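have a look; sequence and predicted model below, questions after that.
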Amino acid sequence: MIDIFKLGFVEFDAKDMRAMSTYYSDTMGFTLTEYGPGGSAYFSSSTDHHNIVLTPSNESGIRSFGLQYKSDLGIEEVAEYLNLNFGITTELKTDVKPGIYQYLQFTDPEGYEVHLYPEMTMTNPGFKTKGILPNKLGHLSLRVKDAKKQVEFYKQLGFHNTDWIESFFGFMTCNYDHHVLNFFTSEHKGMHHIAFEMRNYSHLVEKLDFLRLNNKNLIWGPSRHGAGHNIACYHEDAEGNLIELFTDADIYIKELGIFEPRPWHKDFPQKPKVWSTDECLSLWGVDFEKALV
């Protein structure tokens, strides 16, 4: 009835619009496509109208995120379907923000604002020549009170649970990426990190040097994670939001319930499973001063 297939954008509250805009434009290498109501700034990685939105605020942190879907149903029928089948109450928004003509807005069980939209305006800034220049927005990680309940909620929307770190960190996908969303049981609400996919390891290493030359230090990595097997490293944007750059993430074949085989897998076939914290964070056995969890 509804097929969510993509994490389209993440919107941040920003105290310092200039610093945050400079980071996403000059450091990340995204293109400013438009200013919206209230002074919001919209940034595109390549062809979507936007993948990052910055909204002026007295606070910092995640404000909302958008999931793109396809369906044979009209958007009002999708709203009715979600309400009748899952008790999800949505509000139809039309022509209120640039790039997306209409979307369904709702709040998930943990209080995060979600926008479901069928179409986004395509633009053509392409990839710039300077900056990190990731392939795409890869995934979003959120702190929640109960990861298990949050995972069950998003299963209703068609997401698949791919892996766990013990019982407190659940990974979910709506396509073939190992994870598009993940949920981290925590005493605090807020984003854990946002992740951008790099082309390959050479691209990743090149941009780590770029970060150093632009006075950005890594706080963790690079190393290979267990769940997802991505080579990952982390730094912070201009307001302390945790940014992951990654490559080599697992590809999930949902029809078979396995991940595409890779030489660095321990299990063949590699299937979704529960990982221990110690084995999951760094398969290379690298200890870092600042832990991620």
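In hand now; what should we look at?

C-alpha from now on. contacts and neighbour counts both.
Fine.

who's in contact with Gln68?
Residues in contact with Gln68, defined by C-alpha atoms under 8 Å, 6 or more residues apart in numbering, are Ile4, Phe5, Lys6, Leu7, Gly8, Leu116, Tyr117, Pro118, Glu119.

just checking, Asn83 touches Glu91?
No - counting by C-alpha atoms under 8 Å, Asn83 stays clear of Glu91, with 10.8 Å between them.

list residues touching both of the two?
If you check Asn83 and Glu91 against C-alpha under 8 Å, 6+ apart, no residue is contacted by both.

sorry, back to before: so how do I select the buried members of the contacts of Gln68 in ChimeraX?
Filtering these down to the buried ones (16 or more other C-alpha atoms under 10 Å) takes a single ChimeraX command:
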select :4,5,6,7,8,116,117,118
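
of the contacts of Gln68, which belong to strands?
Ile4, Phe5, Lys6, Leu7, Gly8, Leu116, Tyr117 (DSSP state E).

could you dump the contacts of Gln68 to JSON lines with distance to Glu289?
Below are the contacts of Gln68 laid out as JSON lines (distance: C-alpha to C-alpha, whole Å):
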{"residue": "Ile4", "distance to Glu289": "38"}
{"residue": "Phe5", "distance to Glu289": "36"}
{"residue": "Lys6", "distance to Glu289": "34"}
{"residue": "Leu7", "distance to Glu289": "31"}
{"residue": "Gly8", "distance to Glu289": "33"}
{"residue": "Leu116", "distance to Glu289": "39"}
{"residue": "Tyr117", "distance to Glu289": "41"}
{"residue": "Pro118", "distance to Glu289": "43"}
{"residue": "Glu119", "distance to Glu289": "43"}
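
next, the one to line up against it:
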Amino acid sequence: MPGHQNVGAVSEIGYVSMRTRDLSESIANAVDVFGLHETASDGRKAFITAQNKHHELVYTQADEDAIDHIGLVVSSAGELDAVRAKVDRGGYRVVSEQPIEDHIEQGFAFVGPEGYTWQLYTEKLDYCMRKRGSLTPDRLGHVNIKSRNAPAMRDFLTEVFDFRVSDAIGIDNFFMRCNDDHHGIAIFSSSDLGLHHHAWQAGNVMDLGRLGDRLARRGARLAWGPVRHGAGDNIAVYFIEPNGAVIEYYCDMETIRDKERPARVWDPEDLYWINQWDGQVPAGILDFGVVPVER
């Protein structure tokens, strides 16, 4: 585009790559319970997606349950270079000048604050007609990570990836967007580090109910929900996957088309921000998650 200046902006959340001590169980949970599709596997690693991409979720057999890295998409090579320039200025450690994941043509990876690894990459998508199953999510929507210094993590996401704060819960929890979705990354203040949950967009609230039905028929239960959040306004259900991370299935999330819309600020004592309907949060639900891999 003539006159366009690359600012180093992330355009969407691409995928989540996790290590798991039981690859077959993780695959079965994603495919049989959650309705995702396995696109490639070699017995050591599996690539999984909802509908339109080669992968939005990667599991690797390992001796630990952990978050390996988070993949973030940029819209062009120019935007990739602009992010890389900010990474260099910030002094962050680049761990690969090439993509660290298969099936990605162009990108680099680095370790950011608190040990989280980020894969930045460009992505080419072919047109794909969605063929929804009885449960299949539309796409990966967002991730929620724990931080010991949430304001610093907020500043990092803003300065390096051009995220914006949509909602702030007091001064220690932030919901941040990189496109029209209310949030692509949420940051929760915690004494522990880790990926708390990865979240997938459903077609409607009936899909959330069908997930609950499917779990019940397998002798399992939802960990929380259905609930309507205040921050984001989405209806959601949650369950715990085999490696200890939480999976959210949601619909009806707020969209924000004004990039400069100021953040809403919530009183953290007013639990309407997390549960509009009854203000309740299951005990221990925020304690789950998988720690970041040390590099």
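Sure thing, it's come through. These numbers were taken from a predicted model, which means no experiment stands behind them.

same check for the contacts of Gln68 of structure 1, but in structure 2.
Contacts conserved in structure 2 for these, counting by both residues aligned by TM-score structural alignment, their matches' C-alpha atoms under 8 Å: Ile4, Phe5, Lys6, Leu7, Gly8, Leu116, Tyr117, Pro118, Glu119.

quick one: which of those residues is nearest Trp284 of structure 1?
The shortest approach to Trp284 of structure 1 among the kept ones among the contacts of Gln68 of structure 1 belongs to Leu7, at 29.2 Å (C-alpha to C-alpha).

map that closest one across to structure 2 for me.
With TM-score structural alignment as the criterion, Leu7 of structure 1 lines up with Ile13 in structure 2.

tell me the contacts of that match?
Gly71, Leu72, Val73, Leu140, Gly141, His142, Gly184.

so what's the residue count around the counterpart of the last one in structure 1?
When you say that, I think you mean Gly184 of structure 2. In structure 1, the residue paired with Gly184 of structure 2 according to TM-score structural alignment is Val180. Residues within reach of Val180 of structure 1, counting by other C-alpha atoms under 10 Å, total 23.

one more: the one 5 residues further on?
Applying other C-alpha under 10 Å, we find 19 other residues in the vicinity of Thr185 of structure 1.

show the contacting residues for it.
Arg143, Val144, Lys145, Asp146, Ala147, Phe168, Phe169.

do you know how far it is from Gly66 of structure 1?
Here the criterion is C-alpha to C-alpha, to the nearest Å. By it, Thr185 of structure 1 lies 22 Å from Gly66 of structure 1.

what do you get for Leu84 of structure 1?
Taking C-alpha to C-alpha, one finds Leu84 of structure 1 at 22 Å from Gly66 of structure 1.

and the two? Which one has more around it.
Gly66 (20 against 11).

residues touching the aligned residue in structure 2 for that one, list them.
By TM-score structural alignment, Gly66 of structure 1 lines up with Gly71 in structure 2. Counting by C-alpha under 8 Å, 6+ apart, Gly71 of structure 2 touches Ile13, Gly14, Tyr15, Val16, Ser17, Trp118, Gln119, Leu120, Tyr121.

mind running it again at 6 Å?
Gly14, Tyr15, Gln119 (C-alpha atoms under 6 Å, 6 or more residues apart in numbering).

how many other residues sit next to the last one?
In this case it means Gln119 of structure 2. The burial count for Gln119 of structure 2: 25, using other C-alpha under 10 Å.
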